[in-house]
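**Student:** prediction below, plus the sequence it came from.
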Amino acid sequence: MNLYSKIIGTGSHLPPRRVTNEELAKQLAEKGIETSDEWIVSRSGISARHYAEPHVQSSDLAVEAARRALEMAALDANDIDLIILATSTPDHFGGFPSTACVVQRKLGITNECAAVDVQAVCSGFVYAVSVADSFIKSGAHKNVLIIGAEVFSRILNFEDRTTCVLFGDGAGAVVMTASREPGVLATKLHADGSHADILCIPGRVSGGVVEGSAFLHMDGQAVFKLAVSVLDKVANEVLRIAGMAASEVNWLIPHQANIRIMQGTAKKLGLPLEKMVVTVDQHGNTSAASIPLALDKAMRDGRIKPGQNVLMEGVGGGFTWGAVLAQM
């Protein structure tokens, strides 16, 4: 019999502070920067986002999401034998110790399970699920905790309205386990480093001093054009691998970056917009956290039902992109 990796639990967490477009526009106006709810919504579909308080780290958001995923999976934290955490905003400078190790400690896991961070920016969750799928199918691990957690508000330039209005903070998590029942049906990952400069943090550290900008930089038009193209291609790739047609997809969960990119992807796949899970309007772009946040919302409100096929895909800085097709 085939061995699958199956998602058996989902969880998510958003910081309590919700910032509407109107509130953000007022804050920016105090700096002499003009924007409005209409301007933000028309370009991105975003109406609000959540910001973490200064003392809250990615690991704090991750732990809350992980606890909810473990509860749904009916597993104890010490049942986990691998943690993979996707983030571009790690707790510690340079990413070490890894935020995954910090989460392991905060969850009280004492079984010395492996723990590692994955850096693929907004594609991070898809990358992490693909890695977990391979580990589980190889027999190396049985119960894997995958988390996407971000505090992007820390790396935004609030004097650049083209980027600061787009992003938010949050965390989403899933528990994957070895199963004889169909679960992850196909995955596909890609990267093209020749596009690294269109979405990046261009600064670097030397001698303890930041050289260049430590804020997120994005060429919006270039990202939009590339994202629509690669998301369509990778979605069709995983469908071919799984031997399925797009019409057999019950739910599409794209990276929640921009409603126009998301709608364009669904249109190219021939999927009605009613089959697409949308949270970008209330969460903004939460990078690696966006797909698991949306997945958890749709699981808990009853939209996604057992046996349904869910197509998840992401694209992010690097340039990275990938997709996962899973039966729930």
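**Tutor:** Happy to help now that I have it. What you see is a predicted model, and the numbers here were worked out from it, not measured in a lab.

**Student:** please make it C-alpha for all contacts and neighbour counts, starting now.
**Tutor:** OK.

**Student:** for Val175, helix, strand, or coil?
**Tutor:** In three-state terms, and counting by DSSP: H, G, I helix; E, B strand; the rest coil, Val175 is strand.

**Student:** take the one below as the second:
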Amino acid sequence: MTIRATVTGVGHYLPERVVPNAEFEATLETTDEWIRERTGIERRHFAAPGETTSDMGARAARAALAMAGREPSEIDAIIVATSTPDLTFPSAATMVQKALGMSGGFAFDVQAVCAGFVYALTTADALMRAGTAKRVLVIGAETFSKILDWTDRTTCVLFGDGAGAVLLEAVETDGAPADRGVLATDLHSDGTFKDLLYVNGGISTGTAGVLKMEGKEVFRHAVSKLAQTAEAALERAGLSGADVDWIVPHQANLRIIKATAQKMGVPMDRVVVTVQDHGNTSAASIPLALSVGVERGQIKSGDLVVMEAIGGGLAWGSVVLRW
């Protein structure tokens, strides 16, 4: 028998404030048309003053629990993927744990920037296969609006805030590719590319810092590495691009999404796209898109879903999952 980490609930949360591209025209040398043409982004959500990453993560978690019909007391672990925790420590996950009223189980954060959610899913899958946990909340939550340089038109127009969550439950299966749940994962990182995407703050500087990015170089790496990692995970699962019902990619840039799908031979009508409404929400973007895809009626039980992401580090990876 094989233990599969199976999704039983999904949910998301977006802050109330919606920021259209036109809002940047008053302070930056940019236009709505320029942003749309280069990124596909039309609007994004920004957290309210005092609204934190853990606040949003807890809201998304409650939605996932409600869909699954589970109570917080039934959950063994919480993993939060984030690069924008409320505090240096304790983890945002423990704050979500408190917000949900959980006094048992364990909680921790995973930091792999935009690839954080696939790293967190892979970690949850390993915990469940090892028998350490039977029910795990995996959350991606970010408040990137707190670390943006508002004078840099090449970065500040790209990002947004939000959270998404999935509830995974351990299910015994025959270990076949037709099983529901996580079928295969693939993770990578290469620290030699640190300077392509980073925040220039932290303990060493005594400041929170702001995001810095070499956009053209990140784009180049993203297109090749995302297709490669997705294909590697599919091969491990004994599947191919022809078997894929939906790609749910990291929602960074519409051009990257299109180029990756083309490399994989998957048509765009089988790709869940939310970047136009959310911008790049880093570790939150895949679970947000998953939840929206389910809400739209796109993703259905039995569908084969491929998730792939790349972020600062560089860190990248993918997960193949049957819904």
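**Tutor:** Perfect, thanks for sending it. Quick caveat, the model's predicted, so the values are computed rather than measured.

**Student:** what's the single longest helix in structure 1?
**Tutor:** helix 220-242 (DSSP state H).

**Student:** so the helix or strand following that helix matches what in structure 2?
**Tutor:** On the C-terminal side of helix 220-242 of structure 1, the closest following helix or strand by DSSP states H and E is strand 251-254. Per TM-score structural alignment, the counterpart of strand 251-254 of structure 1 in structure 2 is residues 246-249.

**Student:** what residue lies at the spatial centre of structure 1?
**Tutor:** By C-alpha atoms, centre = their mean, the mean C-alpha position of structure 1 lies nearest to Ala288, the distance being 2.6 Å.

**Student:** just give me the match in structure 2 for that residue.
**Tutor:** Aligned partner of Ala288 of structure 1 by TM-score structural alignment: Ala283.

**Student:** which stretches of structure 1 form helices?
**Tutor:** 21-29, 37-44, 58-73, 99-106, 124-138, 161-164, 220-242, 259-269, 280-283, 290-300.

**Student:** any chance of the ones you listed in TSV, plus mean neighbour count and distance to Trp251 of structure 1?
**Tutor:** Below are the helices of structure 1 laid out as TSV (neighbours: other C-alpha atoms under 10 Å; distance: least, C-alpha to C-alpha, whole Å):
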stretch	mean neighbour count	distance to Trp251 of structure 1
helix 21-29	17	28
helix 37-44	16	21
helix 58-73	24	20
helix 99-106	22	29
helix 124-138	24	16
helix 161-164	17	29
helix 220-242	17	12
helix 259-269	19	10
helix 280-283	22	16
helix 290-300	24	9
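
**Student:** now for the ones you listed, which one comes closest to Asn309 of structure 1?
**Tutor:** With C-alpha to C-alpha as the criterion, Asn309 of structure 1 lies closest to helix 220-242 of the helices of structure 1, at 10.8 Å.

**Student:** okay, and the closest one goes to which residues in structure 2?
**Tutor:** Aligned using TM-score structural alignment, helix 220-242 of structure 1 spans residues 215-237 in structure 2.

**Student:** do stretch 155-171 of structure 1 as well
**Tutor:** With TM-score structural alignment as the criterion, stretch 155-171 of structure 1 aligns to 147-163.

**Student:** look at Pro72 of structure 2 and say how many residues are nearby.
**Tutor:** Neighbour count for Pro72 of structure 2, taken as other C-alpha atoms under 10 Å: 20.

**Student:** distance of it relative to Met56 of structure 2?
**Tutor:** Noted for Pro72 of structure 2: a distance of 16 Å to Met56 of structure 2, by C-alpha to C-alpha, to the nearest Å.

**Student:** repeat for Glu214 of structure 2
**Tutor:** 29 Å.

**Student:** same check, this time on Lys98 of structure 2
**Tutor:** Distance from Lys98 of structure 2 to Met56 of structure 2, by C-alpha to C-alpha: 13 Å.

**Student:** ok, Asp245 of structure 2 next?
**Tutor:** With distances taken as C-alpha to C-alpha, Asp245 of structure 2 is found 29 Å from Met56 of structure 2.

**Student:** Val126 of structure 1 pairs with which position in structure 2?
**Tutor:** Matched across to structure 2, Val126 of structure 1 falls on Val118, judged by TM-score structural alignment.
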